[in-house]
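A.B. asks: dropping the sequence and predicted coords here.
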Amino acid sequence: MKKRGGGEPEKDNKERWLITYSDLITLLLIFFVVMYTLSKIDANKYYAIASSLAKTMGGSQSIMDNAGAAIVPGAAREKSNEQGMPESVEQRNMESIKRQIQDYIDKNGLSGKVTVAIEERGVVVSFQDVVLFPLGVADLNPSSTQIVDKIGAILHQTNNYIRVEGHTDNLPIRTSKFPSNWELSLARAASVVHRLIEYSGIPAERLSATGYGEYRPRRPNDSDANRQQNRRVDIVVLRTKFEGAEPAAVTGQPQPVNQPNKE
């Protein structure tokens, strides 16, 4: 090697590339650690923390009201319902309600007579009429009250609106009490509503009763077996996005006063 200025000869450092290589490997390791950490973000926990901080600081529900697209899939701000709850949280709540009711059905031998499912409109608990009512009657069987009370205790966990729907088959009914299937189906729905209010403690403002008569059949009314499927009462836990279809209550209004009957 040549000497510089008469000094010692320069050393040919052939391993200098190792420094650059090790720096690159270190940066790649850090990059993948960061990406792995971001992939484990729980969007619901993030939402809850963000909402809590925003409320504490007197701000809005969201820390980033005009946030752009998220880098990590799934970490974007999730669509919320009218109550400010992420829709995935409401879905998990409904799945929990369905699971509890299904466990009760299985443990008490009610399969085939009581069913529960999650539909687009919410959780639907369906009772065949023989479980709750004698034929052509709107008063609950004494043996059925325990079933309604147990399921009502599970439904008490949710703050969603609950609609009770009465259904009949197409066989005509004409009695002094029920001139048509409309009245029978509505009276049955109302009986279940009263039971849920009085014994399950569900607030009355969250409940409604609807009578569909013979006009929402599950099966064609062409056999006894199909007509049996159509005679039913459904309890529907409505998803929040459908609450807009329910009439809104005006707060601050005076409560009705019971007036004495006029002779």
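C.D. replies: The structure has been received and is ready for your questions. Numbers count the residues shown, from 1 in each chain.

A.B. asks: CA atoms for contacts and neighbours, from now on please.
C.D. replies: Will do.

A.B. asks: give the closest residue to the spatially most central residue of the chain in space, chain neighbours not counted.
C.D. replies: The residue lying closest to the centre of the chain (C-alpha atoms, centre = their mean) is Met94, at 3.6 Å. Distances taken as C-alpha to C-alpha, 6 or more residues apart in numbering place Val123 nearest to Met94, at 6.4 Å, with adjacent residues excluded.

A.B. asks: before we move on, the earlier item: what's the helix or strand where the residue nearest to the centre of the chain lies in contact with?
C.D. replies: Assessed by DSSP states H and E, Met94 sits inside helix 87-107. Helix 87-107 is contacted by residues 44, 78-81, 111, 114-118, 122-123, 151, 154-155, 158, 239 when judged by C-alpha atoms under 8 Å, 6 or more residues apart in numbering.

A.B. asks: and for stretch 108-124?
C.D. replies: Stretch 108-124 has contacts (C-alpha under 8 Å, 6+ apart) with 94-95, 97-98, 101-102, 105, 125-128, 131, 234-239, 242.

A.B. asks: would you list every one of the strands in this protein?
C.D. replies: Secondary structure of the chain (DSSP state E): strands at 114-119, 122-128, 162-167, 207-211, 232-238.

A.B. asks: next, the angle strand 232-238 makes with the shortest one.
C.D. replies: Using axes from the mean of the first three to the mean of the last three C-alpha atoms, to 10 degrees, the direction of strand 207-211 lies 140 degrees away from that of strand 232-238.

A.B. asks: please compute how far strand 207-211 lies from its chain's middle.
C.D. replies: The chain centre lies 19 Å from the centre of strand 207-211; the measure is C-alpha atoms, centre = their mean, to the nearest Å.

A.B. asks: what packs against the helix ranked longest in the chain?
C.D. replies: When the chain is parsed with DSSP state H, its longest helix is helix 17-39. Packing partners of helix 17-39 (3 or more C-alpha pairs under 8 Å, 6 or more residues apart in numbering; DSSP states H and E): none among the helices and strands.

A.B. asks: report the buried residues of that helix.
C.D. replies: By neighbour count with 16 or more other C-alpha atoms under 10 Å, helix 17-39 contains no buried residues.

A.B. asks: check stretch 179-187 too.
C.D. replies: Neighbour-count burial for stretch 179-187 flags 180-187 (criterion: 16+ other C-alpha under 10 Å).

A.B. asks: in addition, the following structure is provided for comparison:
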Amino acid sequence: MADECPKCPEAGAPRWLATFADLMSLLMCFFVLLLSFATMDANKFKKMSESMMNAFGVQRDIPADDVPMGTSIIAQHFSPAQTEPTLLPDVKQSTNQKDTQLDVSAKDMEVLKKQIMEEKLKEIEEQAEQIRKTLQEEINAGLVTVTTEGLKIIIRINEKGSFPSGSAVLKAGFEPVMDKITESVNHSVGEVAVAGHTDDVPISTDWYRSNWELSAARSVTVAHYMLNNKNTDPKRIVIEGYADTRPLVPNDSDKNRAKNRRVEIIIEQDDPTVDLDDSATVIQSDALADKLN
């Protein structure tokens, strides 16, 4: 028998392979025993498979017929106690307001507006009467007239004694009348419009190309005189020129044409019923906001 070569491997399988095979056999027996002892939960298996399918497969919508409900621990371990009536009376607060409208009918609102307007018109008439007393001499002389028209006080300066024919320069001696008018206007309240008017006779001179320029120039002259008084507020003054578009009487005679040639100082006050409507709107808006909140 020949001597074995020390460098050649031993014949057959290596010795560690027998130990590895024994270990694998023991592990297989262990998992077989685990599988035999385990019980299969079909619901959990189904959910796990669906989860795996959604994660690695094609996702699809799964309808949910019922909302998942939690389990109450208190309901399982405790029973509700019987309630007893309390000795204290129940106090509940309630309101009858069911809408956002004011508890004021349209008829009552109209009556209220009428009362406020009557008081305002009475106040304006009293102011106009005070101006008439101040300008009594000029009114008697036919230089000035004072009338009221709704919320307006109209101080009408007639052409007689104020302006020469076809001119926008005040006549000499008319300054005291303008001083009285200016003081009366400064003691009043409201916007002041200075409006010039002419008759229907056309005019074309080097100074004035038409009745429009003449009426506007006379308005500017009166306004400038009033603004020379330091107590006159320029923010109240508005200048207007109407030419022959707004006659007082028909231009069918010299007397009527003389009446239409005039400058009007119109003191107009605000409508007091507008504030009443605005207040009602604000209250209704606040009530609506409270209801929405």
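C.D. replies: Happy to help now that I have it. A quick note: this is a predicted structure, and the numbers were derived from the prediction, not measured.

A.B. asks: can you give me the TM-score here?
C.D. replies: The TM-score (TM-score structural alignment, normalised by the length of structure 1) is 0.57; 172 aligned residues with a C-alpha RMSD of 3.1 Å.

A.B. asks: what's the match for the residue nearest to the centre of structure 1 in structure 2?
C.D. replies: Matched by TM-score structural alignment, Met94 of structure 1 corresponds to Ile124 in structure 2.

A.B. asks: which residues in structure 2 does the longest helix of structure 1 match up with?
C.D. replies: Counting by TM-score structural alignment, helix 17-39 of structure 1 falls onto no part of structure 2.

A.B. asks: return the distance of that helix from the chain's centre.
C.D. replies: 43 Å.

A.B. asks: end to end, how far does stretch 154-163 of structure 1 reach?
C.D. replies: 15 Å (C-alpha to C-alpha, to the nearest Å).

A.B. asks: quick one on the thing from earlier: alignment lookup: the residue nearest to Met94 of structure 1 to structure 2.
C.D. replies: Counting by TM-score structural alignment, Val123 of structure 1 corresponds to Ile153 in structure 2.

A.B. asks: since we're on that match, how many residues are nearby?
C.D. replies: Counted by other C-alpha atoms under 10 Å, the residues lying close to Ile153 of structure 2 total 26.

A.B. asks: please apply the same query to Asp139 of structure 1.
C.D. replies: A total of 14 residues lie near Asp139 of structure 1 under the criterion other C-alpha under 10 Å.

A.B. asks: need the contact list for it.
C.D. replies: Taking C-alpha under 8 Å, 6+ apart, we find Asp139 of structure 1 in contact with 133, 188, 191.

A.B. asks: distance to Ile197 of structure 1 and neighbour count added to the residues you listed, as JSON lines?
C.D. replies: Formatted as JSON lines, the contacts of Asp139 of structure 1 follow (distance: C-alpha to C-alpha, whole Å; neighbours: other C-alpha atoms under 10 Å):
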{"residue": "Phe133", "distance to Ile197 of structure 1": "19", "neighbour count": "20"}
{"residue": "Arg188", "distance to Ile197 of structure 1": "15", "neighbour count": "28"}
{"residue": "Ser191", "distance to Ile197 of structure 1": "10", "neighbour count": "17"}
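
A.B. asks: okay, and which of these map to helices?
C.D. replies: Among those, the ones falling in helices (DSSP H) are 188, 191.

A.B. asks: which of the contacts of Asp139 of structure 1 still touch in structure 2?
C.D. replies: Counting by both residues aligned by TM-score structural alignment, their matches' C-alpha atoms under 8 Å, the members of those that carry over to structure 2 are 133, 188, 191.

A.B. asks: now do the helices in the stretch 1-150 of structure 2.
C.D. replies: Secondary structure of the stretch 1-150 of structure 2 (DSSP state H, counting those that start in this stretch): helices at 16-37, 42-56, 73-77, 106-134, 136-140.

A.B. asks: got these as JSON lines, with distance to Tyr242 of structure 2 columns?
C.D. replies: Below are these laid out as JSON lines (distance: least, C-alpha to C-alpha, whole Å):
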{"stretch": "helix 16-37", "distance to Tyr242 of structure 2": "112"}
{"stretch": "helix 42-56", "distance to Tyr242 of structure 2": "87"}
{"stretch": "helix 73-77", "distance to Tyr242 of structure 2": "90"}
{"stretch": "helix 106-134", "distance to Tyr242 of structure 2": "24"}
{"stretch": "helix 136-140", "distance to Tyr242 of structure 2": "24"}
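
A.B. asks: ok, Arg262 of structure 2 - contacts?
C.D. replies: 156-159, 196-198.

A.B. asks: quick check: closest non-adjacent residue to it.
C.D. replies: Asn158 (4.7 Å).

A.B. asks: the one you found and Glu149 of structure 2, how far apart?
C.D. replies: For Asn158 of structure 2, the distance to Glu149 of structure 2 equals 18 Å [C-alpha to C-alpha].

A.B. asks: next one: Phe30 of structure 2
C.D. replies: 115 Å.

A.B. asks: could you do Ile116 of structure 2 as well?
C.D. replies: Ile116 of structure 2 sits 17 Å away from Glu149 of structure 2, going by C-alpha to C-alpha.

A.B. asks: more neighbours, the two?
C.D. replies: Using other C-alpha under 10 Å as the criterion, Ile116 of structure 2 and Glu149 rank with Ile116 on top: 16 against 12.

A.B. asks: related to what we said a few turns ago, just the contacts of Arg262 of structure 2 now: which is nearest Met226 of structure 2?
C.D. replies: Comparing the contacts of Arg262 of structure 2 against Met226 of structure 2 with C-alpha to C-alpha places Ile157 closest, at 13.5 Å.

A.B. asks: before we move on, back to that, format the strands of structure 1 as JSON lines; extra columns: distance to Arg195 of structure 1.
C.D. replies: Formatted as JSON lines, the strands of structure 1 follow (distance: least, C-alpha to C-alpha, whole Å):
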{"stretch": "strand 114-119", "distance to Arg195 of structure 1": "17"}
{"stretch": "strand 122-128", "distance to Arg195 of structure 1": "15"}
{"stretch": "strand 162-167", "distance to Arg195 of structure 1": "11"}
{"stretch": "strand 207-211", "distance to Arg195 of structure 1": "11"}
{"stretch": "strand 232-238", "distance to Arg195 of structure 1": "12"}
